[in-house]
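J.: Next comes the sequence, and after it the predicted model I'd like to discuss.
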Amino acid sequence: MNKKYFFYSCCLALALASCSDDDNTPGNEPSATHDDYSYVGKAVGNFTAEEWYPGGELGTTDNIASNSYEDETPAVTNQGLSNLFKFGESFFERTFNSTTKPFNGLGPAWTRDACLTCHPGYGHGKRVTSYNANEYGNGYLLVVYHPDTQGYITEVTGMPQTRASYPFLPPIDESGIHLEWKTATDGALPTTFPDGETYELIYPEITIDQEAFNTNPKPTNYEVRLESTIGIYGTGLIDAIPEEELKKQYQTEASAGATLNPAMWDATANDWASTAWYTGYPANATDRTPHIKRYTYALTRATLQDGPGANAIWNITNVTRSDRPKLYTTDAWAKAMSENEEVINTILKEGKDEESLLHPYYADGTREGIAKAVATLLSPNTNQFDNDVYNFKPEMQDDNYYELMVWHRGLAVPRARNLHSEQVQRGKELFYQMGCTACHRPSWKTGSDNYWADTVVKGQGELPKYANQTIWPYSDFIQHRLFMKNDIRGAWCRTTPLWGRGLSKANTGAEDRLHDCRARNEVEAIMWHGYSRESDAFRSAEKFYNLPKEDRDAVVAFIRAI
């Protein structure tokens, strides 16, 4: 245990001495009493000693306070990477802008100006009632797609942008985004438990006016869904799970009769589908070895070093770097801006000043020249670094990106809490009996962790490593279908890890769950699993529904403890 957290735990124990050791009922966060701490690291009840450390010896922090999602792993400390970790943390927490180094390069269109806005307290995004990109905690990404093909529309980026630099208009005007929360009343199970306690299921309905798209052309035949960010702690440990172990899990579930996403698993060959392999590395990557996808709800990324976080620091803020030399924009937006009279007039008036940020768009000072420059420089198909006219430089330096990745791969998982509680032990027993572990697989063993690294990282140094660790994420990292109202695009959704989620309220101020934060607590999350009889988890949810309240509370206490 880290000594600084031992002192904290002892102080907190004195403050909470009058509290019950089993104060783990729904609505309360687990407490760190002295008695609780005395059990840490020891086998107790139906928990093994190692289950206290979900991230293993190298990936767990003893901190269970309101900043526990932010800690570095022991691996970071052991490898002498702590200073790099702290520098990398600043790029996650700071707001990006147009000019102030090293946090410059925001825009010209962006989704958020700071990572922390999407990941409050480093955790899962929170549910909001109206769409405002700059509202702290709003981790939503707009998913705009064609209902016939399920593919993203091409008029805006896959992670649509609602903010833009002056004088440009955002690709989507937020005033045209309409979000309404509705109550689901037609589920397969009643919203009153047999003992009389009730619950409610809500879901988001979101639309975007066609006129809100500042693109040419404007999209047609589209639908919109929401997807929220997930907690980012412990993601480096997921990267260390061997691909052969992932394959065994797919084979186990397939042999048990589970229907798996054919885009990931070829049922006939009992092997990976051709589309399960990720090959979309940056153009300058020297190592383009295919790897199996394991990250994001849609399983779009395979390695953390080219995963959602590495990608997001580029496309969310639109900050270029040496391995991401092009802007994250669309030609439809670039064309619309090149045709906008107010944009042209502003550049014509202000861009002649060589010190102006608009000067690159001024070109030859003619309206035609400005329009061409805008269309060219806002296009995703222009290499901003090698443009014949303008010699732009990467906005994020390689050493800063490396520091970010040390931080990203170095985030620890908080240790488990209250495993000595009889209520938590009962909850574990029920969780297993209900069949929840079929998808929420409890533990994995990491391999040698010879991680893939892109050209930039290889040129800078090593990253935290997690070789031969037993970890407890409670996920199979496979996609399943729950058939919920206004379901996720494509219906398939990767099982979200449960580790550390019991500390969400303390760290983020919210405890919303599922891909779009529709579940406001654990009970609603479980019951959404039973909304449809077609759901892959219906039987487990049905068993939970039929439990007495005391046992339902025990299941929730267990989920909060791990």
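T.: Cool, got the structure.
J.: all contacts plus neighbour counts: C-alpha atoms, from now on.
T.: OK.
J.: Show me the strands in the stretch 101-250 of the chain, by range?
T.: Counting by DSSP state E, counting those that start in this stretch, the segments of the stretch 101-250 of the chain that form strands are 109-110, 140-145, 163-164, 177-183, 202-208, 223-228.
J.: Residue 483 is nearest to which of the ones you listed?
T.: Taking C-alpha to C-alpha as the criterion, strand 202-208 is the member of the strands of the stretch 101-250 of the chain that comes nearest to residue 483, at 12.6 Å.
J.: just the helices in the stretch 351-500 of the chain please.
T.: Ranges of helices in the stretch 351-500 of the chain, per DSSP state H, counting those that start in this stretch, are 359-362, 367-377, 398-409, 422-433, 455-458.
J.: hold the first one in mind and look at this next one:
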Amino acid sequence: MRRRRYLLGIPVGAIAIAAVWASTHRLPRPLELGALPATTEPGEELSGGRGSVPDPGRNAFGRAPMNMPRTRWEDFHAGKRVFGRDWTDVDGPIQVGPLFNAPSCMTCHVKDGRGQPPASPSETPISLAFQLSGPDGRGPHPIYGAQLDVRHVDGTGAEGSVEVTHEEVTGRFASGETYVLHRPRYRFTQLSKGPLGEETRFSPRVAPANFGLGLLEAIPEAAVLAHEDSEDRDQNGISGRANRVRDAATGQTRMGRFGWKANQPTLHQQVAHALVTDMGLTTELYPREQGREAGEAAPPEVSPKELDALLIYARLVAVPKRRDWEAADVLRGKAVFGAIGCAGCHVGTVFETEDVPGFPELSGQHIRPYTDLLLHDMGEGLADDRPDGLATGTEWRTPPLWGVGLVKAVNGHTRFLHDGRARDLEEAVLWHGGEAAPAQERYTRLPLADRQALLAFLNSL
């Protein structure tokens, strides 16, 4: 059982009350909810520790940490140039592809931010990729490989395209207002190698934000595993567990941290895998392109020096500082967030990062990412029916919430969840099922003022 004196600034007594609400699925009377404390905590506005960036504008996600010395600027910006490089526009032979989904990291992670699904069925997906598996869900598709490539270089053809449509799902809040959700539907078209097959499993995954990754990697594994409760011993309906995946560099099994299903154990592997899968660019870690496992490996298309520069950048991109964290409605929303059960997975724990050799900016930081980095069953509504490591087809890693309130300012949209189906943060909450179903139900039964307060809290992150 987790033992903390405070969670999200709420005394454990209030959390105990919330656990009772979870077991009964009843919403407390307004007077009881109104009695919940709403206080600030020292340093809570610095979500990414001392490196947090006080920039609420369009460049909030692509900044160097505030605690980075000027002597590191050259290294940081060298990595940023690799991140923004268009690999179809290089001297000599074209290196990207020949099949790929994006010509640069920045194409999907625009301004280091979050991707979105196509705006219309006729638009080719840009920052929404489709991972593929055969009938058993394990291993790549026998014909199309691990991911459908929707772009190609001259002289070749794309593997296919995807039309994204939606159907409406309606509901009603207890206070009388109605809501409409969009459930995505996908149709694969123009397939160059024939049909995928009726039993093919696929997983649509939108590009996540690109900041704070070095801090997440620096959270001690023991601190993550302290939140594991796979058997739900505390009987709160939440049974998070770590994914266990193969480290491509060592061949050993390690805890997964990165990706929508925590299927990558290190930032090195996360970046190198994205290069080869999304862009067709080989590295020393992945020396062969997708679908070309046979034959002798050629020299890597992304040199070790370029990959090192990219990794320095990926580790150091800073987390934005919170806004309005002392406002009355934000504090109210913070209390509601904890009381209805959101903090069961999006934990308010202050993690202290371990020492990271060569990166004092990341070492010993007190951070609040609002994630436990664990897998949770999110129900059939969000299921992709595709296992990934230990993750089942209904399990997803808890995504960090830091920075969610700045997505519109940076990326010009408010699309959330693994496939971008949610058009705003409220829709993201309403799609929660499985272990999060009780919290979702309590949200729908909140008075309008408390729902608005909770959203104000999320937008302050």
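T.: Right, received. Where do you want to start? From a predicted model like this one, the values you see are computed outputs, not experimental measurements.
J.: hang on, the earlier thing: quick one: the helices of the stretch 351-500 of the first structure as a markdown table, columns for mean neighbour count and distance to residue 230 of the first structure too.
T.: Supplementary listing: these in a markdown table, determined by neighbours: other C-alpha atoms under 10 Å; distance: least, C-alpha to C-alpha, whole Å:
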| stretch | mean neighbour count | distance to residue 230 of the first structure |
| --- | --- | --- |
| helix 359-362 | 22 | 38 |
| helix 367-377 | 20 | 33 |
| helix 398-409 | 24 | 14 |
| helix 422-433 | 20 | 22 |
| helix 455-458 | 17 | 24 |
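J.: want to throw the ones you listed into a markdown table with distance to residue 116 of the first structure?
T.: Formatted as a markdown table, the entries for the helices of the stretch 351-500 of the first structure read as follows, by distance: least, C-alpha to C-alpha, whole Å:
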| stretch | distance to residue 116 of the first structure |
| --- | --- |
| helix 359-362 | 31 |
| helix 367-377 | 29 |
| helix 398-409 | 13 |
| helix 422-433 | 32 |
| helix 455-458 | 23 |
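J.: and residue 128 of the first structure, which of those helices is closest to it?
T.: By C-alpha to C-alpha (comparing all of the helices of the stretch 351-500 of the first structure), the closest turns out to be helix 398-409, at 26.0 Å.
J.: how big is the offset of the closest one relative to the second structure?
T.: Here helix 398-409 of the first structure is compared with the second structure after superposition; its mean distance to the aligned residues, by mean C-alpha distance after the TM-score superposition for the first structure, is 0.9 Å.
J.: who touches that helix?
T.: 72, 81, 84-89, 91-92, 232-237, 304-305, 309-310, 321-322, 456-457, 460-461, 463-464 (C-alpha atoms under 8 Å, 6 or more residues apart in numbering).
J.: Type out the ChimeraX command that picks the buried ones from these.
T.: In ChimeraX, a selection of the buried entries from the contacts of helix 398-409 of the first structure looks like this (16 or more other C-alpha atoms under 10 Å):
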select :72,81,84,85,86,87,88,89,91,92,232,233,234,235,236,237,304,305,309,310,321,322,456,457,463,464
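J.: The helices of the stretch 351-500 of the first structure: which one's closest to residue 138 of the first structure?
T.: helix 398-409 (20.3 Å).
J.: Residue 540 of the first structure and residue 438 touch, don't they?
T.: No: under the criterion of C-alpha atoms under 8 Å, residue 540 of the first structure is not in contact with residue 438, lying 9.7 Å apart.
J.: More neighbours: which of those two?
T.: Residue environment comparison for residue 540 of the first structure versus residue 438 gives the larger neighbour count to residue 540, 22 against 19, counting by other C-alpha atoms under 10 Å.
J.: Name all residues that make contact with the most centrally placed residue in the second structure.
T.: With distances taken as C-alpha atoms, centre = their mean, residue 399 lies nearest the centre of the second structure, 4.3 Å away. The neighbours of residue 399 of the second structure, taking C-alpha under 8 Å, 6+ apart as the test, are 260, 346, 370-371, 373.
J.: Quick check: the aligned residue for it in the first structure?
T.: Under the alignment by TM-score structural alignment, residue 399 of the second structure pairs with residue 496 in the first structure.
J.: swap in residue 367 of the second structure?
T.: With TM-score structural alignment defining the correspondence, residue 367 of the second structure maps onto residue 471 in the first structure.
J.: what about that match, distance to residue 250 of the first structure?
T.: Between residue 471 of the first structure and residue 250 of the first structure the computed distance is 19 Å (C-alpha to C-alpha, to the nearest Å).
J.: out of these two, which sits in the more crowded spot?
T.: When residue 471 of the first structure and residue 250 are compared on other C-alpha under 10 Å, the one with more neighbours turns out to be residue 471, at 28 against 23.
J.: quick one: that one and residue 443 touch, right?
T.: Yes: counting by C-alpha under 8 Å, residue 443 is a contact partner of residue 471 of the first structure at 5.4 Å.
J.: Relative to residue 13 of the first structure, which of the strands of the stretch 101-250 of the first structure is closest?
T.: Evaluated over the strands of the stretch 101-250 of the first structure, closeness to residue 13 of the first structure peaks at strand 223-228, with 35.1 Å, by C-alpha to C-alpha.
J.: For that closest one, which outside residues touch it?
T.: Against strand 223-228 of the first structure from outside (C-alpha under 8 Å, 6+ apart): 124-126, 139-147, 204-208, 486, 488-489, 515-517.
J.: Just the buried residues out of these, in ChimeraX syntax.
T.: Selection of buried members from the contacts of strand 223-228 of the first structure for ChimeraX, criterion 16+ other C-alpha under 10 Å:
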select :124,125,126,139,140,141,142,143,144,145,146,204,206,207,208,488,489,515,516,517
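J.: ok so, going back, please list all residues in contact with the match of residue 367 of the second structure.
T.: Residues in contact with residue 471 of the first structure, defined by C-alpha under 8 Å, 6+ apart, are 53-56, 237, 443-446.
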